[in-house]
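Undergrad: Pasting the sequence and the predicted model now:
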Amino acid sequence: MNSILFYDGDCGFCQRSVQFVLKHEREPVFNFAPLQGKVATKLLPVNLTQNLDTIVVYQEGKMLTESSAILFIAKNLNFPYLFLIIFKVIPTPIRDYFYRIISRNRYKFTYSRNICKIPKENVRKRFLE
């Protein structure tokens, strides 16, 4: 089963991050679903679907959030982004602190929240409701 990457569907920065993952994956590992969607409601605890400040990676019943999710994603990217996993040596509370700073300010990184690139057919099937 592929991992599911849950993201804030109303956030332009988050949507661009999904496009980045699609472009730089070594192989198709992720399906994508908004935290506001039906799949998230079915698979994730309520606190994660209401807290749109975190990215969630769901794989085989396990959930990774914040910097741990980012490092899992990085592990599946092409060179040179693969090397982001070096940040795993930093203790999780410190990594998550910096993650939260970026997350709280993510709307400042894009001009529009509603940026939606229409993916090609072969990629579109990887997007879940």
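TA: Looks like it arrived, so ask away.
Undergrad: contacts and neighbour counts: CA atoms only from here.
TA: Fine.
Undergrad: so where does residue 31 fall, helix or strand?
TA: For residue 31, the element it lies in under DSSP states H and E is strand 30-34.
Undergrad: for that strand, packing partners?
TA: strand 3-7, helix 38-43 (3 or more C-alpha pairs under 8 Å, 6 or more residues apart in numbering; DSSP states H and E).
Undergrad: okay, pairing it with this:
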Amino acid sequence: MLRRANRRSFDLALRASGRMTPKWGSGHGTVMTAEGTGDDDWRKREVMMTAEQRAELKGRVVLLYDGHCGLCNRVVRFCATRDPARKMRYVPLQSEVGRELLARYGETPDSLESAAIFLHAMTREERFFHHSDAVAWALRQLKAPWNWVGRLVGWMPRFLREAVYAFVGRVRYAVFGRYPVCPLPSAEMRSRFVGLTDAGCVRT
């Protein structure tokens, strides 16, 4: 399982480099630029995001999560209530917005099988992390002491945190349930969620 995850991380970087120009990369995180490439294939994809959605996400920290997962929705609400600066925006993987963000890296929600996070989203400084790295970076955006917990998670040996992430991923539906549609957050939080009303979020 871990060898497969590491190999997928390497394959992800290779596939991304065919569509975007890497400026720096390490492990599960890569800084990419979507400009100045000779390959415009990614530009020819169907644009799913509205101008309003693009403006809401650009330059922010964007967390992609499984909108049907009971645990993932709890984690997102946990983050939103501990992010007083409102740094993060939350996008369900199943939404058209989430699919468009992943497609730039040659991924889909089914192929990635993981939460993901974008730092400086949709800018030349964009960085993309997934699996346990996404968890660590999400925690680092929160107020103390959770930002320090995120740093501790990032300092843990990768094989250990990836093993924990894989185990939780296998049991999350059985233990925490699965929603048939992406649930709406409270009115107070709703402005920080993007893509909740997309078709992919209401399919069973």
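TA: Here it is on my side, so go on. Remember, predicted model here, so these are calculated numbers, not experimental data.
Undergrad: quick one: which of the helices and strands packed on strand 30-34 of structure 1 is nearest residue 115 of structure 1?
TA: Distance to residue 115 of structure 1, taken as C-alpha to C-alpha, is lowest for strand 3-7 among those, at 13.7 Å.
Undergrad: can you name the residues of structure 2 that that closest one overlays?
TA: Aligned by TM-score structural alignment, strand 3-7 of structure 1 falls on residues 61-65 of structure 2.
Undergrad: show me what contacts residue 113 of structure 1?
TA: Listed by C-alpha atoms under 8 Å, 6 or more residues apart in numbering, the contact set of residue 113 of structure 1 reads 10, 11, 12, 13, 107.
Undergrad: residue range for stretch 24-43 of structure 2 in structure 1?
TA: Alignment of stretch 24-43 of structure 2 against structure 1: no match, by TM-score structural alignment.
Undergrad: Which of the contacts of residue 113 of structure 1 remain contacts when I look at structure 2?
TA: For the contacts of residue 113 of structure 1, the contacts that persist in structure 2 are 10, 11, 12, with contact defined as both residues aligned by TM-score structural alignment, their matches' C-alpha atoms under 8 Å.
Undergrad: Now do the spatially most central residue of structure 2 against residue 187 of structure 2, distance only.
TA: The centroid of structure 2 falls nearest to residue 116 when counting by C-alpha atoms, centre = their mean (2.2 Å). From residue 116 of structure 2 over to residue 187 of structure 2 the distance is 24 Å, taken as C-alpha to C-alpha, to the nearest Å.
Undergrad: Tell me which stretches of structure 2 form strands.
TA: Using DSSP state E, the strands found in structure 2 span residues 21-26, 29-33, 61-65, 88-92, 116-119, 127-130.
Undergrad: The ones you listed: which one's closest to residue 193 of structure 2?
TA: Closest to residue 193 of structure 2 of these, according to C-alpha to C-alpha: strand 88-92, at 4.7 Å.
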